[in-house]
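1. Structure, please.
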Amino acid sequence: MKNQEVYKQRSVLVMGIAKSGYAAAKLLRSLGANVIVNDREEVANNPKAMELLEDGFTVVGGGHPLSLLEGIDLIVKNPGIPYHNPLLKEAEAKEIPIITEVEVAGKISEAPFIAITGSNGKTTTTTLIGELLSGTSSNPVVAGNIGTVVCEVAAKATRDQTLVTELSSFQLQGTEEFHPHISVLLNIYEAHLDYHGSKEAYAHAKAQIFANQTSEDYAVYNADDPLVSEFAEASDATLVPFSATSQIKSGVCILDGVITYKGERVIEIADLSMKQNVENTLAAIAVAKLSGVTNEKIYEELTNFHGVKHRLQFVGEAKGRKFFNDSKATNSIATKKALDSFDHPVVLLAGGLDRGNDFDDLIPYFQEKVKHLITFGETAPKLQETANNAGLKNVTIVDNVEKAVPTAFNLSNEGDVILLSPACASWDQYKTFEERGDIFIEAMHKL
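-> Modelled structure (predicted):
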């Protein structure tokens, strides 16, 4: 680790004892900080809180009392805790810095960062970059929103490794000096309005990925997205655009069915194992070429890459129906991309946490792609209304995903696709999208 003195003797409040809070608390104390850990759940009901308590930490559970701010000069918060939380509002008034563990990771990591964000496609792109860089001098370690806590990995990383990190807007909003060598911004759609308050605030959180880059760094960005392009072009980084629709001499594009990098032929579209992820593939190729990966290695990986679990994952077939798990589709943009992948009639399973947004952008898909909607969760009434507005009368409301699967099976025919692509976060009924997807898989196998 570098900068091992940066948090020494500082009084730090770690807010939220999930994976990231637990790892941050451990790391900060090892760096000499005076750490208090806080969570809204009672300590006795939280195994990780009990572990920290037994390890000698001061742990306060059952809420976020304002008295915790006394003597605190830094807050490291769980990314999911919104800034309108009363304790955080009071901290802002007292000018106490509020960061996420990603900022801590950036301070102490000896390894350079490749950071990936966007409204859709982050996990697939991050996973693919990890595969493309595997076995090369980059020595990639994949972490972040994809499952492994960034600061935990950063504490162990060495100079000859590269941290390939998927980062959410929640994580990026809590950064101040975080400095990736290569940043990737895939797209910006309206999302997480319940957290950020507006698309503008959400977009600026995403754009934080460029904030501290210099001309010696690289910004890989989607030139087909005007807002992404605006943010990228305002950065100081060396720009590397990618486009699925236009010819770009300075970056990655498609020319006569061939993906090219700065005019160099890399791979034919026809050879890709996952043709539905072209934009993600273009971004990953840009990072791979910047990292010195050979075209032979790129070809080998892209002809064998079959995606990630919970992202358009083929689960199996039952009596002529094909089941796909796209539980990671937590917004309508992701669901539209999933539906675009199929020519067969689709029985769509969708619904979840109500974040205040509408689903009008799904209307053309309800008209052209979906033969029956099975909906559940807080947004079920909204999705039913949207489907009815689209002229889709085949709508069934069920209690949850487990009941949605046999219902979809009974209402489908041979040759149909049964797709879980919720267009919503999972937190109204499930702890994570992974849990939701696993329940879908289990229910399918029960058939």
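2. use CA for all of it now, contacts and neighbours both
-> Noted.
3. Pull the number of nearby residues for Q4.
-> 15 (other C-alpha atoms under 10 Å).
4. which residues does it contact?
-> Neighbouring residues of Q4 by C-alpha atoms under 8 Å, 6 or more residues apart in numbering: L31, I108.
5. can you tell me how far it sits from K319?
-> To K319, Q4 is 59 Å away according to C-alpha to C-alpha, to the nearest Å.
6. Repeat that for E90.
-> E90 is 58 Å from K319, by C-alpha to C-alpha.
7. So if I had to pick from the two, which one is more boxed in?
-> Neighbour count, other C-alpha under 10 Å: between E90 and K319, E90 has more, with 14 against 10.
8. Can you say which helix or strand has the more buried one in it?
-> Using DSSP states H and E, E90 maps to helix 86-93.
9. May I see the buried residues of that helix?
-> L87, L88, A91 (16 or more other C-alpha atoms under 10 Å).
10. Check stretch 70-77 too.
-> I72, D73, L74, I75, V76, K77.
11. next one: stretch 124-140 to chain centre, how far?
-> 17 Å (C-alpha atoms, centre = their mean, to the nearest Å).
12. Residues touching that stretch, excluding its own?
-> 116, 141-142, 160-166, 280-281, 283-285, 287-288, 291, 293, 297-298, 301, 305, 307-308, 311.
13. Whichever of those residues end up buried, select them in PyMOL.
-> Buried subset of these, written as a PyMOL selection, criterion 16+ other C-alpha under 10 Å:
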select buried, resi 116+141+142+161+162+163+164+165+166+280+281+283+284+285+287+288+293+297+298+301+307+308+311
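14. one more to put side by side:
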Amino acid sequence: MERKHELNNKKVLVVGLAKSGFAAAKVLVKYGANVIVNDMKELEKNQEAKELINQGVEVHCGSHPLSLLDKPIDFIVKNPGIPYTNPLIDAALEKEIPVFTEVELVSYLTDAEIIGITGSNGKTTTTTLVGLMMENNPKKPIVAGNIGTVLCEVADQTDVDDILVAELSSFQLMGVQSFKPHIGVLLNIFDAHLDYHGTREAYGKAKARLFMNQTEEDFCIFNADDQEVIALVENMKSKKVPFSTKQTLPKGACLNEGFVTFNDERIIAIDEIVLPGEHSLENILAATAAAKIAGADTNQIINVLKTFSGVEHRLQYVDTVEGVKFYNDSKATNILATQKAISAFNQPLILLAGGLDRGNDFDDLIPYLINTKALITFGETAPKLIKTAKEAGIKVIEHVDNVEKAVPVAYECSVSGDVVLLSPACASWDQYPSFEQRGDMFIEAVHKLR
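-> Okay, the predicted model is just below:
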């Protein structure tokens, strides 16, 4: 049941603005909460803070003073990127002040049915697929969350006739208490964001919070090929719906005799699917299961799988220049994502990789570099990637300043029939504020080749 009235007169501290904190603050003010905002960015350069001040909100910029906790606070809404080790957040938890992310506000704002999707890799593709599959349905699909649109802002504009399709990160899910999707999807668990969570166990538990409030009336769609995922969902109360690319399942989604099937219903022949890469089948199975449970028309699912060729920045085809194909996979911010991207191609490959150094090496890439004829690297991890390339026997290795300069160098190394793939295996934050901007710079550089 919608609980907007419960926000009235709540004393809420919003820590960290950017998109999510700004949206949360505006929603809270709209429904009568007494909001204080705290952001590290200096006020002079902080347009969001200035806008909130103009709305009468108390704003503190430039630091995270512990004195903010001297006032009574019902709960804190924390930007997902701020770690729990932040002194202000740590002190709040010591005082037993609840710390949420903006996702928790969704439970106050809407009665719309929710499909929540998480996992280490494939979230954006799966979320996009579900949104497309749910079109032409009595319930209008609205896609939001970690995919780029702030979830609480969108949820505030929905009603019971909508269905909210939400991509959710581990950062977001750590800060939920009552949030509950009717359908939850856990794609996979791999090493990711361990600098934030500390351990893989803590990371997995954060992902599993997606299901913690579900009841027997809800659905838990999970990867039956991933033992860690199986263990995480074992004790959930909701109806379990497995998917598998390796097993033939009596119930759930799987591959059977060359077809994608759901509960023994043949949906589409695998060779009719246009999305490249074997790894994409995992996302397709999960999306099909979620869409079918939510009431999607099978013909709509088939149409989507025959036409959908990928999301922006995820194995996105950019252009062909003199027979050389360019693909933008800037969203590959970890090694596993790059492994899967490389595996999608059988042609000679020129790989563009590098970015933020999180302390890991790249030896796990070596078995996947068989068809890689050249590596063009940039960013903090360039020395590590060069070492990996030499161990893999790659003959052409170049170090450049950034993605923009990598593109013409890669083109010079190429011949007709080659693929140039931006798949960095690293986050972008050493050089770019987001993987989206990194991918946009790649696309712009490719177009300049003409």
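15. Show me the helices in the stretch 51-200 of the second structure, by range?
-> Shown for the stretch 51-200 of the second structure, the helices assigned by DSSP state H, counting those that start in this stretch span residues 87-94, 106-109, 123-133, 151-155, 170-173, 194-197, 200-208.
16. Any idea which of those helices gets closest to S423 of the second structure?
-> helix 123-133 (15.6 Å; C-alpha to C-alpha).
17. List the superposition-based mean deviation of the closest one with respect to the first structure.
-> Taken over the aligned residues, the distance from helix 123-133 of the second structure to the first structure averages 0.4 Å (mean C-alpha distance after the TM-score superposition for the first structure).
18. Y317 of the second structure: what secondary structure?
-> Three-state secondary structure (criterion: DSSP: H, G, I helix; E, B strand; the rest coil) places Y317 of the second structure in strand.
19. For L13 of the second structure, find the nearest of the helices of the stretch 51-200 of the second structure.
-> For L13 of the second structure, the closest of these is helix 87-94, at 10.4 Å, according to C-alpha to C-alpha.
20. next one: the closest one to chain centre, how far?
-> Centroid separation for helix 87-94 of the second structure versus its chain: 27 Å, with C-alpha atoms, centre = their mean.
21. ok, and what's touching that helix?
-> Outside helix 87-94 of the second structure, the residues that touch it by C-alpha under 8 Å, 6+ apart are H64, P65, L66, L69, P83, Y84, P98, V99.
22. can you map out the helices along the stretch 251-400 of the first structure?
-> 278-290, 295-302, 332-339, 363-368, 380-389.
23. which one of the ones you listed is the most hemmed in?
-> helix 278-290 (a mean of 23; mean count of other C-alpha atoms under 10 Å).
24. sorry, back to before: turn the contacts of helix 87-94 of the second structure into a markdown table, including distance to A374 of the second structure and neighbour count.
-> Formatted as a markdown table, those follow (distance: C-alpha to C-alpha, whole Å; neighbours: other C-alpha atoms under 10 Å):
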| residue | distance to A374 of the second structure | neighbour count |
| --- | --- | --- |
| H64 | 46 | 17 |
| P65 | 49 | 12 |
| L66 | 51 | 13 |
| L69 | 54 | 15 |
| P83 | 37 | 15 |
| Y84 | 41 | 18 |
| P98 | 50 | 16 |
| V99 | 47 | 23 |
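25. ok, these vs T245 of the second structure, which is closest?
-> Closest to T245 of the second structure out of these is P83 (35.3 Å), distances taken as C-alpha to C-alpha.
26. Identify the residues contacting the closest one.
-> Residues near P83 of the second structure by C-alpha under 8 Å, 6+ apart: I89, Y196.
27. Which residue in the second structure aligns with A284 of the first structure?
-> Matched to the second structure by TM-score structural alignment, A284 of the first structure sits across from A287.
28. In stretch 188-206 of the first structure, which residues are buried?
-> I188, Y189, A191, H192, Y195, H196, A201, Y202, A203, H204, A205, K206.
29. just to revisit the earlier point, could you point out which of the helices of the stretch 51-200 of the second structure sits nearest H182 of the second structure?
-> Of the helices of the stretch 51-200 of the second structure, nearest to H182 of the second structure by C-alpha to C-alpha is helix 106-109, at 12.0 Å.
30. which strands and helices sit next to that closest one?
-> For helix 106-109 of the second structure, the packing partners by 3 or more C-alpha pairs under 8 Å, 6 or more residues apart in numbering; DSSP states H and E come out as helix 151-155.
31. For the helix it packs on, which outside residues touch it?
-> With contacts defined as C-alpha under 8 Å, 6+ apart, helix 151-155 of the second structure is touched by 23-24, 27, 102-103, 105-106, 109-110, 112, 142, 144-145, 164, 166.
32. Show me which of those are buried.
-> 23-24, 27, 102-103, 105-106, 109-110, 112, 142, 144-145, 164, 166.
33. What is the nearest of the residues you listed to V12 of the second structure?
-> A24 (10.2 Å).
34. and the closest one, that one's in a strand?
-> No: using three-state DSSP, the assignment for A24 of the second structure is helix, not a strand.
35. coming back round to it: taking the buried residues of stretch 188-206 of the first structure together, which two end up most distant?
-> With distances taken as C-alpha to C-alpha, the most widely separated pair in those is I188 and Y195, at 15.4 Å.
36. ok, back up a step: need the helices of the stretch 251-400 of the first structure in CSV (columns: distance to N46 of the first structure).
-> Formatted as CSV, those follow (distance: least, C-alpha to C-alpha, whole Å):
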stretch, distance to N46 of the first structure
helix 278-290, 38
helix 295-302, 41
helix 332-339, 33
helix 363-368, 42
helix 380-389, 31
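37. which one of those helices lies closest to E177 of the first structure?
-> Here helix 278-290 is closest among the helices of the stretch 251-400 of the first structure (C-alpha to C-alpha), at 21.9 Å.
38. Now the closest one on the second structure. Mean distance?
-> Compared with the second structure after the fit, helix 278-290 of the first structure shows a mean deviation of 0.7 Å (mean C-alpha distance after the TM-score superposition for the first structure).
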